[in-house]
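1. Okay, here's the prediction I keep looking at, along with the sequence it came from:
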Amino acid sequence: MEQRQVNPMLKTALEFGPILGFFAAYLWLKDRTFVIGGTEYEGFIVVTAGFIPVFLVCMGALWALTGHLSRMQVVTAVLIVVFGGLSVWLNDDRFFKMKPTLIYLLFGGALAIGLMRGESWLQYVMDGLVPLQREGWMILTKRVAGFFLLLAVLNEVIWRTMDTEVWVYFKTFGLTVAIFLFFMFQGGLFKQYGTQDADEE
């Protein structure tokens, strides 16, 4: 199915709106306790319960507007439903905090398997966004796989050793900034192995 163009601001709002909404709701409700059906739930669990349908609605709207969702978005949505649902059902925030770890392990591991087969599976996902020679894709894939595995370890360390508020700040801003900086520092690779100039000539 051909991907349709959509207003970039709207696309960004649908992708990042639920995360920022989760952060704002957590700051608002973090010190409150709710009794639902005779069971006490901390604010974090209530916010998690609200985040799941909001995220799914935004992903559904994005799919309706563009006609496309990446594999990463689909897998992320499934893990949010599963691990977020477990946190709410069992009244245990640990499951939701484990979710980023599993996401990064899955994608980092998948990229590593592709590399062992002599393939860059990252290229299949990003080929339209980043024009690179094959050697460049292989190098970038190795770096991204290692970076994802590092983020998985970092998430585990933070949620297991620090309080929930630190983890929420890390999840909302720390991971986003880390990914942004990582790709910024790949500028030399993109310049050396980029194919755009060759195509123009």
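-> Perfect, I can see it now.
2. For the rest of this, base every contact and every neighbour count on C-alpha atoms.
-> OK.
3. Strands of the protein, start to end?
-> Taking DSSP state E to define them, one finds strands in the chain at 33-36, 39-42.
4. what's the closest of those to S87?
-> Each of these has some distance to S87 by CA to CA; the shortest is strand 39-42, at 10.6 Å.
5. And the closest one, what does it pack against?
-> For strand 39-42, the contact count by 3 or more CA pairs under 8 Å, 6 or more residues apart in numbering; DSSP states H and E identifies strand 33-36 as packing neighbours.
6. gap between the strand it packs on and the chain center?
-> Here strand 33-36 is found 29 Å from its chain centre; the criterion is CA atoms, centre = their mean, to the nearest Å.
7. Same check on stretch 87-104?
-> Relative to the mean C-alpha coordinate of its chain, stretch 87-104 is positioned 14 Å out (CA atoms, centre = their mean).
8. Mind listing residues that contact that stretch?
-> Contacts made with stretch 87-104 from outside it, assessed by CA atoms under 8 Å, 6 or more residues apart in numbering, are listed as 41, 44-46, 48-49, 75-76, 79-80, 83-84, 86, 148-149, 151-153, 155-156, 159, 167.
9. Check it against this one:
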Amino acid sequence: MSVEPIEPVAPAKKAEPHPLLKLVLELGPLLVFFFANSRGEWLASTFPMLADLGDPIFIATGLFMVATAVSLTVSWLLLRTVPMMPLISGVVVFIFGALTLYLQNETFIKMKPTIVNTMFGAILLGGLYFGKSLLGYVFDSAFKLDSEGWRKLTLRWGVFFLFLAVLNEVVWRAFSTDFWVAFKVWGTMPITIAFTMAQMPLIMRHSLEPKEQTVEKAMEKPTEG
């Protein structure tokens, strides 16, 4: 039985935003979530309408949804497109955020990273099973790698997404809400950045582009919120 070769799948090249703007759009909602949770009581007393949402975690959830909507809107207005990963993550934020507020149950927003990371992990590993590397679509990437490079990188990211899903489950179930919120911003983000940088040797070995251009693109990879 012959094995079909891995076919890299990448989207058409399009204009990229300034790296600083891209960072703000991706990290902005997370920072709003962290600030609102840590200063929830102050926000409730300063803006009485927010007090109706409930405890700080619910205020943070509501503002997180607003910040996510603003981020996606700005991305669309500037680029006339929304990258796949932030779009899917945003949809899950709206659904689980709404359930969190309506049912006054913080479990839903805590499970959001688990759902998103499991989804992306399953997409990447499922694509490999059918002989396709879907990493380009998930990361809105314009990398030019050979087939072996796409296969190896897709496998690594698929496993890493599943690792993040398990890690989120462990943290929110074993620690306090405040710890989980802080870890979501100051723990998951550095881990993802470190993992991204650790893939540079693989990317450089299999890249079909000049070294400088490859490094620049690798530094612009998005992270899940």
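-> That came through fine. Computed from a predicted model, the values in this text were never measured in an experiment.
10. Helices of structure 2, residue ranges please.
-> Counting by DSSP state H, structure 2 has helices at residues 19-38, 40-46, 48-51, 56-79, 84-103, 107-129, 135-138, 147-174, 177-186, 188-198, 200-206, 211-219.
11. among those, which is nearest E7 of structure 2?
-> Evaluated with CA to CA, those place helix 147-174 nearest to E7 of structure 2, the distance being 6.2 Å.
12. What range does the closest one cover in structure 1?
-> Mapped onto structure 1 with TM-score structural alignment as the criterion, helix 147-174 of structure 2 occupies residues 134-161.
13. mean deviation of the matching stretch from structure 2?
-> Aligned to structure 2 and superposed, stretch 134-161 of structure 1 gives a mean residue distance of 0.5 Å (mean CA distance after the TM-score superposition for structure 1).
14. got it, and stretch 58-66 of structure 1?
-> In this overlay with structure 2, the average offset of stretch 58-66 of structure 1 from its partner residues is 0.9 Å by mean CA distance after the TM-score superposition for structure 1.
15. Check which residues of that stretch are buried.
-> Applying a neighbour-count criterion of 16 or more other CA atoms under 10 Å, the buried positions in stretch 58-66 of structure 1 are C58, M59, L62, L65, T66.
16. So what touches that stretch?
-> Residues from elsewhere that reach stretch 58-66 of structure 1, judged by CA under 8 Å, 6+ apart: Q3, R4, Q5, V6, K11, L14, E15, P18, H68, L69.
17. Report the buried members of the residues you listed.
-> Under a neighbour-count criterion of 16+ other CA under 10 Å, the subset of those counted as buried comprises K11, L14, E15, P18, H68.
18. Most widely separated two among these?
-> Maximum pairwise distance among those (CA to CA): 18.6 Å, between P18 and H68.
19. Return the distance of I95 of structure 2 relative to I109 of structure 2.
-> Look at I95 of structure 2 and I109 of structure 2: by CA to CA, to the nearest Å, they are 9 Å apart.
20. who's more crowded, these two?
-> Here I95 of structure 2 and I109 are compared on neighbour count by other CA atoms under 10 Å; more neighbours surround I109, at 22 against 14.
21. Alignment lookup: that one to structure 1.
-> I109 of structure 2 maps onto F96 in structure 1, with residues paired by TM-score structural alignment.
22. so how many other residues sit close to the residue lying closest to W172 of structure 2 once chain neighbours are set aside?
-> In this structure, W172 of structure 2 finds its nearest non-sequential neighbour in W180, 5.5 Å apart by CA to CA, 6 or more residues apart in numbering. Neighbourhood size, W180 of structure 2 [other CA under 10 Å]: 21.
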